[in-house]
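Asks: have a look at this prediction, sequence included:
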Amino acid sequence: MTQSSPNPTTLLRQCLKLAQEVSTHPQANEEFSQLREGIAATNPQAAELMDILWQEVIAARRSAEFWHEMSNVEKDLSNRMMENMAQLRQNYLRLMQEM
């Protein structure tokens, strides 16, 4: 039996799925390169367009990951500030009771 090459649409979906996580970007890029080579053989202009779109996908995912991390840092900072405020309030109430 001969093994047929996967459908380009299926390959692109696999690449996009891998691109969802920054940690799998190297594998996603490798699979995308293989997909691109197959398309470039028949349609060089389509391959160029795919390159542009792929770079945008990767940049968008990295940006989303960055802002997600920033959001987590901001959340942690907010939580610590609230804890500090509660502690200060308790300290103030204790000080007032001692007077």
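Replies: Nice, I can see it.
Asks: CA atoms for contacts and neighbours, from now on please.
Replies: Fine.
Asks: ok, now which ones touch Gln14?
Replies: Ala28 (Cα atoms under 8 Å, 6 or more residues apart in numbering).
Asks: let's go with 10 Å and repeat that
Replies: Contact analysis of Gln14 by Cα atoms under 10 Å, 6 or more residues apart in numbering lists Pro8, Ala28, Glu31, Phe32.
Asks: Thr9 is in contact with the last one, correct?
Replies: No - the pair Phe32 and Thr9 fails to qualify as a contact (Cα atoms under 10 Å) at a distance of 11.4 Å.
Asks: this is the other structure I want to compare:
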Amino acid sequence: MILIVETARELMEVLMKEIQSLEDELKTQDSLQEAKKQIEAINQELESINLYLVKRKTDKLRKDIRWFTKERAYPYLSDKYYTNQQQNVPEQD
């Protein structure tokens, strides 16, 4: 009878350790799932920030292109510039 009680106690201790191990594993899996959710949220945030930065860079490039076209390139592209240049060219004999 004492042997049965001791065996039952040992079995109970082994089962308690196994239960504790399984609980720890579940906590780890839960924390991993929570970490995955946080990583996904961070990735979405980074993607929105990246899109915002790309939009700002694109807007700045558009503005720079408009400025360059208006201030620098347009005078050379206009008909007035070419007609003035043709008038200033000395005639060749």
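Replies: Cool, the structure landed. Here the structure is a predicted model, which means the values were calculated and not measured.
Asks: what is the most widely separated pair among the contacts of Gln14 of structure 1?
Replies: Pro8 and Ala28 (14.2 Å; Cα to Cα).
Asks: which one's more surrounded, these two?
Replies: Neighbours of Pro8 of structure 1 and Ala28, each counted by other Cα atoms under 10 Å, are more numerous for Ala28; the result is 21 against 13.
Asks: the more buried one touches Leu16, doesn't it?
Replies: Yes - using Cα under 10 Å, Ala28 of structure 1 is in contact with Leu16, at 7.4 Å.
Asks: got any residues that touch both of these two?
Replies: Ile58.
Asks: neighbour count for Phe32 and Thr9 of structure 1, which is higher?
Replies: Phe32 (22 against 10).
Asks: rewinding a little: now for Phe32 and Thr9 of structure 1: what residues contact both?
Replies: Joint contacts of Phe32 of structure 1 and Thr9 (Cα under 10 Å, 6+ apart) are Cys15.
Asks: how about the contacts made by the equivalent of Met16 of structure 2 over in structure 1?
Replies: Residue pairing (TM-score structural alignment): Met16 of structure 2 is matched to Gln55 of structure 1. Gln55 of structure 1 makes contact with Asn29, Arg61, according to Cα under 10 Å, 6+ apart.
Asks: for Leu3 of structure 2, same thing?
Replies: By Cα under 10 Å, 6+ apart, the neighbours of Leu3 of structure 2 are Arg9.
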